[in-house]
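Here is my input, please return the structure:
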Amino acid sequence: MPIDDDVFGSWQPLLPHQGKLSDLLTWWSTLGDPSLTSLIELALRASPTPNSASATITKARALQRDGNIIAFPAASWERKLFGEPHTAEEIATPLTDESFDGENDCQVSLAAEVADHYIRYKSSVLLANIHMRDVVSRQKTVRALERAAASGLASPQDLVLARGRAAESSSALVEQRTLSRNLVRAMAQLAGGNEDGVRLILTRGKRRIPLPKDVAIIAIPAATLRQRPDIRALEKKLAAALSDSSHAEADIEPYLNLSGWVTFSTSALAGGAPLWSFGPALRTAPVEKGESRVAVVSTAPGFAALVALYKLTVLNAVAETEAALLRIDAICGRVITARAEERYLPGATSTGTDAANLPERETSSCAAEKVEFELIHNCRDAVRCWIAVYRTSGGGWDANLTLLSTLQPLM
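Next up, the predicted model:
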């Protein structure tokens, strides 16, 4: 976008969701799960400021650690936003109230945190259901072997092994249900502390894991990264330097932009679409004095360092986003494998509980459960990586401008 002499009068930052809470909620509603949207809205209203959002997320993540829940790392701009920089670049460019839109940026971070918890909770419930079926099946096996052993048709060793497997299955069920409870507690922390209210919302949700229509995303427009607060803050500084009236030696139209696509592979781009490139790009007009403002500004003290820091910040944002996109592509590959295994599962040829049928039934059941586990894990991880792209890009994107994997239908 062109920047006039009055940078504050002409330069406009790119805010996530146009800076509107209603647009953010509409964007998340595309996942088709009203319970998720309700939880996000509760969380945003409960923690409307950077300080309250930071405290809320910190407490929720502490509950995750106590419950042995693995959380995706925050994006670099989130760590800077909440005063937890990890790298030299993050420490060098702290975010202040003057350089970012605190309310909107906190809404993005908090919405992503709630969504990530919700996806893990949904998958945990589905996994617990599989564990429950396994417990019931193994208990039937134990009872059948007890009868067989009493009649001399099964060895005591087989009965001991069956009881051991049943105990392991019961333990796995307890562990999965504990994880679900811990996730509910963490979501309640994010949503204002009303655990009973959160549980009520969860009971109204859909049983499946909500899948975005563009879950198999493999490329986003590079310009999307401009909504990140760290990039926005540096854009503002660069725009101010380029538009400094003290350097007004010529008529110049400076531009700050990011063009092309952010993706993990050039093969993902059709028709020779360009990979990303970053600004500022400067377009100058001829002047009588033979000197333009760009020449003056580019030699001003600190300007080169500012441009270098801008480029470093963009490179970091691109790397974070590419990593999340690459994980999604890897998950798509695992889906192909799981779907292929599903087609070759042995049929349930026997449903009896006598000792002769047990080995065949157990083999068939274990194979089916393995594929179910894989599909749920892949579905969960794909959506979590999609949420990670949301984090690293600083907010939502226009789904009509993204590129999807050819495996999208399988997802």
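
Going by C-alpha atoms from here, please, whenever you check contacts or count neighbours.
Noted.

what's the burial count for Arg207?
13 (other Cα atoms under 10 Å).

That one reaches Lys122, doesn't it?
Yes: contact criterion Cα atoms under 8 Å: Arg207 and Lys122 qualify, at 7.2 Å.

List the residues that are in contact with both of those two.
Common neighbours of Arg207 and Lys122, using Cα atoms under 8 Å, 6 or more residues apart in numbering, do not exist here.

quick one: the helices in the stretch 51-200 of the chain?
Using DSSP state H, counting those that start in this stretch, the helices of the stretch 51-200 of the chain run over residues 76-81, 88-92, 102-150, 156-190, 195-203.

Minimum distance to Arg65: which of the ones you listed has it?
The closest of the helices of the stretch 51-200 of the chain to Arg65 is helix 156-190. By Cα to Cα, the value is 9.8 Å.

Distance from the closest one to the middle of the chain?
27 Å (Cα atoms, centre = their mean, to the nearest Å).

quick one, strands of the stretch 301-411 of the chain?
Applying DSSP state E, counting those that start in this stretch to the stretch 301-411 of the chain gives strands spanning 403-404.

And Val314, how close does it get to Asp398?
20 Å (Cα to Cα, to the nearest Å).

Asp134 now?
43 Å.

same deal with Thr284?
From Thr284 to Asp398 the distance is 32 Å (Cα to Cα).

Count the neighbours of Ser123 for me.
Counted with other Cα under 10 Å, the neighbours of Ser123 add up to 23.

Tell me the spacing between Leu345 and Leu127.
19 Å.

With neighbour numbers in mind, choose between those two.
Under the criterion of other Cα under 10 Å, the comparison of Leu345 against Leu127 puts Leu127 first, with 21 against 13.

Glu374 is in contact with the more buried one, correct?
No: if you go by Cα under 8 Å, Leu127 and Glu374 don't touch, sitting 10.1 Å apart.

now the closest residue to Arg165 other than its chain neighbours: how far from Cys379?
Setting aside the residues directly before and after it, Arg165 is nearest to Arg138 in space (Cα to Cα, 6 or more residues apart in numbering), at 7.3 Å. As for Arg138, its distance to Cys379 is 27 Å (criterion: Cα to Cα).

Now show me the structure for the sequence below, then we'll compare the two:
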Amino acid sequence: MKRLLGMSVLLIPLALEACAVGPNYVKPETALAPFHNQAPVVQAAAAPAPLDSWWTGFNDPMLVTVVQRALDQNLDLAAALGRVQQARAVAKGAGAQLLPTVDVSGGATANRASLRSPYSSAVGGQSGLSRNYEDYSVGPSASWEIDLFGGLRRGAKAASEEESAAEADRVGTRITVVADAADAYLQIRGYQARLAVALDQVSNDEHLLKLVQDRYAAGSGTGQEIAEAQALLRQARASVPLLRIGLEKQLNRLDVLMGAQPGTYAQELGVVAAIPAIPAIPDQAAPTDMLRRRPDIIAAERRLAASSDRIGVAISDYYPKVSLSGALGFDSISAASLFTKSAFTATGGGLIRWRLFDFGKVDAQVKQARGANAEALALYRQTVLRAAEDVEDSLVTLSQTQDRVAEVQEQVAALTRARNLAQQSWKAGSTPLTDVINADQQLLIARDQLDGERAGSARAAVAVFRALGGGWQPTGLKVAVKG
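Next comes the predicted model:
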């Protein structure tokens, strides 16, 4: 008999699992063609940077420091972790509903009976019965809703899947924070390079103005040439404030990303350094790897799974709910005899609750759950398409920016030669000063554009890493990430 009882206890969970109502979730198939913009990207000679720590591939120690500070101190990440903790608690609570609830209670009351109560009328005011009495009770009680049709298990599973979605959202926040920190850092280096060009141009224009003034003093120059040289100098100086504003905004942005008050790390980052070279793009730039790595896709897929289980939760209301309850304890009118054999009491019972005449509401709830599932499926597919769009856009931006850098480099070299020749001709008196000024202006614009494009190319590489879902280790997330 004991063996049969033990086997029955073991078979109950299996039987209940087989009775879970609602659809069993099947992950939708997602087929994507290879990225068509990957081929034009010019790969660096160095080995590809690992996707989980792609920022190390730039070989810039300060960039690594900045990213680590952002990971340690960013407040968006702290808030995302709080949301994960909330979802984890909800999932734990949903799972606990599958288990019996056990309470322990105790009480002591003092009573004075009414002479007009039914009890007093029944005993007829017999002598010896005191109107004053006390009642003491103590003991545990338990209740358990038997999950015959799997509604509670479907709810617990849905809550677990939503916890996984929240964890994927946290990873997505991590990727965004890392990419934003790197983007701000690269813009800082870009503004510093452009500012150096502008200040160098100011120095050159000051030297040119001095030459014009000396020629005028020697009687070989004109007042018009002095005015033109002064205008050129003013134009170069006017470009400096705008660059300083852009630089300061990015310094402030980066401080906030690192969880610090703007200005905290300005002095440290104010030490000028070169714009780092772009690392090679990893070989994982394929649709299947994107599906496996992108946290937004993972989160959308987990929410789709949760919405499927929510259908089962709604369908379970078509069926009766069976609950068991019981209590053991001691009840006595005297504290001295509370824990005696004669004071022992026990109760037990069962309850069946069935929304037998409420099927209209249940129908509506089931339809709502199915509609939410259809919405989640559409959102999942849209997330996949937008992720593919993000990758394609970032790849074409990187490849075209690389082409622009190469072209502008050649332009700067040609304009530098043209400017030098114009200055030599002007000093020899064979060309007017306007030729020198025009060549100088074109060279300033090209040099500024080159540094902007170099910073833009590095930022485009960051966008590629972000689009591919780089910045975390997929094995660290407990969800189904198969492509």
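
which of the helices of the stretch 51-200 of the first structure is buried the deepest?
Neighbour counts (mean count of other Cα atoms under 10 Å) averaged over each of the helices of the stretch 51-200 of the first structure peak at helix 76-81, with a mean of 24.

Provide the aligned range in the second structure for that one.
Across the second structure, nothing matches helix 76-81 of the first structure (TM-score structural alignment).

what ranges do the helices span in the stretch 201-350 of the first structure?
Going by DSSP H, counting those that start in this stretch, the stretch 201-350 of the first structure shows helices at 229-242, 293-298, 303-343.

And the residue nearest to Arg165 of the first structure, what's its match in the second structure?
By TM-score structural alignment, Arg138 of the first structure lines up with Asp205.

In contact with its match, which residues are there?
Ala229, Leu232, Leu233, Ala236.

In TSV, list the residues you listed along with distance to Leu291 of the second structure.
Converted to TSV, the contacts of Asp205 of the second structure look like this (distance: Cα to Cα, whole Å):
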residue	distance to Leu291 of the second structure
Ala229	59
Leu232	54
Leu233	54
Ala236	49
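
ok, Thr284 and Asp398 of the first structure, which is more surrounded?
Neighbour count, other Cα under 10 Å: between Thr284 of the first structure and Asp398, Thr284 has more, with 15 against 11.

Ignoring the adjacent residues along the chain, who's closest to that one?
Ile252 (4.7 Å).

number of nearby residues for the one you found?
22.

That one contacts Ala295, doesn't it?
No: with contacts counted by Cα under 8 Å, Ile252 of the first structure stays clear of Ala295, the gap being 10.8 Å.

Show me the longest strand that occurs in the second structure.
The strand spanning the most residues in the second structure, taking DSSP state E as the definition, is strand 132-146.

in the first structure, what residues pair with that one?
The aligned range for strand 132-146 of the second structure is empty, by TM-score structural alignment.

related to what we said a few turns ago, quick one: which of the helices of the stretch 51-200 of the first structure is nearest Thr353 of the first structure?
Of all the helices of the stretch 51-200 of the first structure, helix 102-150 comes closest under Cα to Cα, at 5.9 Å.

residue contacts, Met290 of the second structure?
Applying Cα under 8 Å, 6+ apart, the residues near Met290 of the second structure are Gln284, Leu468, Gly469.

could you check the distance from the first one over to Val408 of the second structure?
By that I understand Gln284 of the second structure. 31 Å.

One more: the last one?
The gap separating Gly469 of the second structure from Val408 of the second structure is 31 Å, by Cα to Cα.

Which one's more surrounded, the two?
When neighbours are counted by other Cα under 10 Å, Gly469 comes out ahead of the other of Gly469 of the second structure and Val408, with 29 against 19.

What's the match for that one in the first structure?
Match for Gly469 of the second structure (TM-score structural alignment): Gly394.

Contact partners for that match?
Neighbours of Gly394 of the first structure in contact, by Cα under 8 Å, 6+ apart: Pro16, Asp105, Val108, Thr224, Leu225, Arg226, Gln227, Arg228, Pro229.

In JSON lines, list these along with distance to Val198 of the first structure.
Output for these, formatted as JSON lines (distance: Cα to Cα, whole Å):
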{"residue": "Pro16", "distance to Val198 of the first structure": "27"}
{"residue": "Asp105", "distance to Val198 of the first structure": "24"}
{"residue": "Val108", "distance to Val198 of the first structure": "20"}
{"residue": "Thr224", "distance to Val198 of the first structure": "32"}
{"residue": "Leu225", "distance to Val198 of the first structure": "33"}
{"residue": "Arg226", "distance to Val198 of the first structure": "34"}
{"residue": "Gln227", "distance to Val198 of the first structure": "31"}
{"residue": "Arg228", "distance to Val198 of the first structure": "30"}
{"residue": "Pro229", "distance to Val198 of the first structure": "30"}
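
closest to Thr363 of the first structure among those?
Among the contacts of Gly394 of the first structure, and counting by Cα to Cα, the member closest to Thr363 of the first structure is Val108, at 46.0 Å.

which residue lines up with the closest one in the second structure?
Under the alignment (TM-score structural alignment), Val108 of the first structure pairs with Ile175 in the second structure.

isn't its match right up against Phe465?
No: assessed by Cα under 8 Å, Ile175 of the second structure is found out of contact with Phe465, at 9.2 Å.

what sits in contact with each of those two?
Listed as contacting both Ile175 of the second structure and Phe465 by Cα under 8 Å, 6+ apart are Gly471.

separation between the match of Val108 of the first structure and Ala387 of the second structure?
Ile175 of the second structure is 14 Å from Ala387 of the second structure, by Cα to Cα.

Mutual contacts of those two, please.
Between them, Ile175 of the second structure and Ala387 share no contacting residue, judged by Cα under 8 Å, 6+ apart.

Let me know which of the helices of the stretch 201-350 of the first structure is the nearest to Val383 of the first structure.
That would be helix 303-343 among the helices of the stretch 201-350 of the first structure, by Cα to Cα, at 8.4 Å.

Tell me the gap between that closest one and the middle of its chain.
11 Å.

and that helix with helix 229-242, angle?
150 degrees (axes from the mean of the first three to the mean of the last three Cα atoms, to 10 degrees).
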